[in-house]
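Asker: I would like the atomic coordinates for the input below:
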Amino acid sequence: MSEQARLDRAVRKVVAEGNCSGCGACTLLDPGLSMRLQDDGFRRPVREGAGPTPAGADARFARVCPGRRTEARTPEGSTRHPLLGPVVSCWRAWAADDELRHRGSSGGTLTALSTWLVETGRVSAVRTARTDREEPRRTVPVTLTTREEALASAGSRYGPVAVLGPGALAPDGAVVGKPCEATAARQLLDLEGAGPEQEPLLLSFFCAGTPSQQATDTLVADLGLPEGTGLDDLWYRGRGWPGSFTAVAADGRRVSTSYEESWGAHLGRATQWRCKICPDGVGESSDISAADFWDTDERGYPVFVENDGCSALIARTRRGHDLLVEAFAAGVLVGQPLEPDAVAGVQPLQTSRRRTLAGRLLGARAAGRTVPRYVGFGLTRFAARDWRETLRTGRASFRRVRTARKAGR
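Answerer: Now for the predicted structure:
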């Protein structure tokens, strides 16, 4: 069997098992692979060129793809928090620039850092995602080199996009990607033995999952702009905190709904399977990860009242910590140190998922589904601490997976 055939077989298996996250890392292993939107509304790797496929690409794929394995890490100088992963320092922060703060999803911190990095020449470019200008319902990868481009890319995109791709991991650049993309990038860089001076800066954010493109298309139509209506713009969040899901038609009509409604009732229900069993929604493999630092109610659940944006920033490496200290000193960011437990306290989705994931994985496996290998996340310890909840979650996962398999999904 040829190198290309072995790699294609490995990729097809991950996709067929539902374990593909759509990160695009496999396209870095073989130039003949590309990420394309499929009928189910997710981006998946497809063979569009002849390669050449490098020798041993299938073995490299097995060590890099988050659909095969994800390994927790504790970089030098960090302390491992059981729910948040490695922490060198933690901050409550927002962009000093009011425009960037308003435009971003929470405090505009990643947008401010991206702008500062390219304007000062600390990196040559930043790879991230933004609205597709031709079809704003879609999300596309983009390379930023100016403040204007960073501003145009501000705000979360709750649609399928593969940030990783040819040129994404330039050693003098930076990447702002989902946790699975940070994981794949870090695992590839580790495999290649690159030192810090040959590695791009990895920035990430807390992620609840990637919804199908169909969810966005349906929501826009339900709000009053049916399929075929030309759009000038669409944003999911930002332009306030948390901001509203908003679509602007080419004829000037504008429709919107709250973040709580758009995510809770529509987008969040359409996330892919790999996201439902993700061990790391907090960007553990990055140098810096950002999260909403929500106000909460008496139960500890976020309160989605419009306010000035505020982020929690976690430096996960010494490199990330040093960069944040410099950004605060330069007046790029405003904020103060924060205890990691305070972040965990306002992120109930992430903490609950980490605590109950072992049960979900066991239930899925019992129902006949293959799951990725997760190393070092302490999932067994969480399961042992609350075995009743683990059992309950496992039974529910078993029933859902068995029902889906019987229906051919």
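
Asker: For the rest of this, base every contact and every neighbour count on C-alpha atoms.
Answerer: Fine.

Asker: mind listing what the residue nearest the centre of the chain touches?
Answerer: In the chain, the C-alpha nearest the mean C-alpha coordinate belongs to K178, at 2.1 Å (CA atoms, centre = their mean). By CA atoms under 8 Å, 6 or more residues apart in numbering, the contact list for K178 reads S204, F205, F206, C207, G283.

Asker: go on, R373?
Answerer: R68, R69, T70.

Asker: Mind doing that once more with 10 Å?
Answerer: By CA atoms under 10 Å, 6 or more residues apart in numbering, the residues touching R373 are P66, G67, R68, R69, T70, E71, P279.

Asker: burial count for the nearest residue to P31 once chain neighbours are set aside?
Answerer: Nearest non-adjacent residue to P31, counting by CA to CA, 6 or more residues apart in numbering: G51, 5.4 Å away. As a burial measure, G51 scores 14 neighbours (other CA atoms under 10 Å).

Asker: Would you do the same for the sequence below? I want to compare the two.
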Amino acid sequence: MRHDLDTAIAGVVAAGLCSGCGACTLLDDGLTMRMSAAGFARPGRTRPAAATTSSAAASSQVRRFDQVCPGRNVAAQRPPGATRHPLLGPVLGCWEAWALDPELRRQGSSGGVLTALQAWLVETGEAVRSVAAGAAPDPRRTVAVQITTRDEALAAAGSRYAPVAVCAEPAASDAAGVTVGKPCEVSALRALTAGGPAPVLLSFFCAGTPSQRATDAVLADLGIGPDEPLASLWYRGHGWPGRFTATTDDGREASASYEESWGTTLGPAVQWRCKVCPDGIGESADVTAGDLWTTDERGYPLFAESDGVSALVARTPRGLDIVQRAFAAGVLAGRPVEPDEVVGVQPLQRARRSTLAGRLVGARLGGARVPRYRGFGLLRLAAGDVRAAVRTARGTFRRVRAGVARET
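Answerer: Coordinates of the predicted model:
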């Protein structure tokens, strides 16, 4: 049996466990992220693999991949001094917050806090750059971008509900910078830099990565053809939660509400790996942000347009220091909140984590591989509602047998 990096990567992709983070390309510069037929970012070889002098060297490279790849392994983090919340992960501080710069607040998702932090850190010279997701020259597509000014941070503001491999940008692992990534991306970078200097890692609450096909489908529903040039495309932002808004080169604008775009088309197109994710809340980051929704009497979010408000969680001593200084410098405003208040307005994250043990069991019984997850307390969470866990296991078993886990 071969034990080389290409074989290991092929196994993850074939099992539907690739998250599209791009971290494997940092282990071998002959690998590049490309769009798969299903519309997801997947690694492929563009240059021959470097010759290894021994099978031991090849095995060492595979072991490194196993440590880093979120499709193989994810470990819950326990930073010094942090209290571990069963659903929110490590917490050193928790706030309701927003950017004091009104333009950053309006264009960013929710309260614009991650945009404000990036802009502040690079403008003050504390970081040489920030690496984050932004629109490609064809704004239908999303790419990793480097941010060195407030204006560049503003241009990249807002969620991008589409495939992007932030880790594939070499600067993403630069300890002198900031990297803003999905939870799987920051967990890969945390593992990659374990025991050594790491960039400031910022993340956000994530419901998963939809196929690129879903973006194209929303545009088609709005009457914008695949060959029609776009001047801009916003998934969110320009208000809270903001509308999916596309503007053509000739000035025509078409939009759909957050509920219509995410709920009807983007959300249902999320890749399989995201459906078995233990961490939609960015546990491996220094700082994580998400929507602090207003909810109805059932606890479900209300999506009426308003000024954006973020839930902001400092997870590490480094993250706590950054957030506290950002408040003191007038970059952010807000008030402390309890972690339970944040979890209470995130029903999707609550449900996903509480039933994940059942989903993993159903997947395994259906014949699918699953990654190794350590330290998340998934069995304890499932024990809180055994019926829901069993129901989830049965549903996942049926989906896996129907071939969902093989969508790559």
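
Asker: Enumerate every residue touching L37 of structure 1.
Answerer: Contacts here follow CA under 10 Å, 6+ apart; on that basis L37 of structure 1 touches G22, R43, R44, P45, V46, R138, P160, V161, S212, Q213.

Asker: My error: substitute L114 of structure 2 in the last question.
Answerer: Neighbouring residues of L114 of structure 2 by CA under 10 Å, 6+ apart: 98-99, 104-105, 108, 120, 153, 157-158, 180, 202-204, 287-290, 310, 312, 332.

Asker: any idea what it aligns with in structure 1?
Answerer: Applying TM-score structural alignment, one finds that L114 of structure 2 aligns to L110 in structure 1.

Asker: any idea how far the residue nearest to P31 of structure 1 is from R60 of structure 1?
Answerer: As for G51 of structure 1, its distance to R60 of structure 1 is 15 Å (criterion: CA to CA, to the nearest Å).

Asker: likewise R402 of structure 1?
Answerer: To R60 of structure 1, R402 of structure 1 is 32 Å away according to CA to CA.

Asker: Kindly state which residue of structure 2 is aligned to G121 of structure 1.
Answerer: In structure 2, the residue paired with G121 of structure 1 is G125, using TM-score structural alignment.

Asker: quick one: the helices in the stretch 51-200 of structure 2?
Answerer: For the stretch 51-200 of structure 2, applying DSSP state H, counting those that start in this stretch gives helices covering 55-68, 102-107, 113-123, 150-155, 183-192.

Asker: Give me the contact list for the longest one.
Answerer: This means helix 55-68 of structure 2. Helix 55-68 of structure 2 has contacts (CA under 10 Å, 6+ apart) with 2-9, 23-24, 26-28, 51-52, 71-75, 184-185, 187-194, 371-372.

Asker: starting at the chain centroid, how far to it?
Answerer: Relative to its chain's centre, helix 55-68 of structure 2 lies at 25 Å (CA atoms, centre = their mean, to the nearest Å).

Asker: how much does that helix deviate in direction from helix 183-192?
Answerer: Helix 55-68 of structure 2 and helix 183-192 meet at an angle of 130 degrees, taking axes from the mean of the first three to the mean of the last three CA atoms, to 10 degrees as the criterion.

Asker: And the longest helix seen in structure 2, what's buried?
Answerer: Longest helix in structure 2, counting residues (DSSP state H): helix 347-365. For helix 347-365 of structure 2, a neighbour-count test (16 or more other CA atoms under 10 Å) marks 349-350, 352-365 as buried.

Asker: same thing with stretch 105-124 of structure 2?
Answerer: Going by neighbour count (16+ other CA under 10 Å), the buried part of stretch 105-124 of structure 2 is 105-123.

Asker: mind checking what T46 of structure 2 lines up with in structure 1?
Answerer: In structure 1, T46 of structure 2 lines up with E48, judged by TM-score structural alignment.

Asker: shouldn't G20 of structure 2 be in contact with R34?
Answerer: Yes - using CA atoms under 10 Å, G20 of structure 2 makes contact with R34 at a distance of 9.3 Å.

Asker: what sits in contact with each of those two?
Answerer: Common neighbours of G20 of structure 2 and R34 (CA under 10 Å, 6+ apart) are F40, A41, R42, P43, P163, V164, A165.

Asker: picking up where we left off before, if we take the buried residues of helix 347-365 of structure 2, which one ends up nearest to A175 of structure 2?
Answerer: Q349 (30.0 Å; CA to CA).

Asker: if I pick the closest one, what's in contact with it?
Answerer: Q349 of structure 2 is in contact with L87, L88, F205, C206, A207, P278, D279, G280, I281, V343, counting by CA under 10 Å, 6+ apart.

Asker: For G104 of structure 1, see how far away Q213 of structure 1 is.
Answerer: 22 Å.

Asker: V375 of structure 1 too?
Answerer: Separation of V375 of structure 1 from G104 of structure 1 (CA to CA) stands at 33 Å.

Asker: now do A25 of structure 1
Answerer: Distance of A25 of structure 1 to G104 of structure 1, computed by CA to CA: 26 Å.

Asker: same deal with R138 of structure 1?
Answerer: From R138 of structure 1 to G104 of structure 1 the distance is 19 Å (CA to CA).

Asker: ok, now V15 of structure 1?
Answerer: With distances taken as CA to CA, V15 of structure 1 is found 33 Å from G104 of structure 1.

Asker: for L164 of structure 1, same thing?
Answerer: Taking CA to CA, one finds L164 of structure 1 at 22 Å from G104 of structure 1.

Asker: got a list of contacts for the helix or strand that contains R273 of structure 2?
Answerer: Following DSSP states H and E, one finds R273 of structure 2 within helix 272-275. Residues from elsewhere that reach helix 272-275 of structure 2, judged by CA under 10 Å, 6+ apart: 13, 15-20, 70-71, 184, 206-210, 280, 352, 356, 359-360, 370-371, 396, 400, 404-408.
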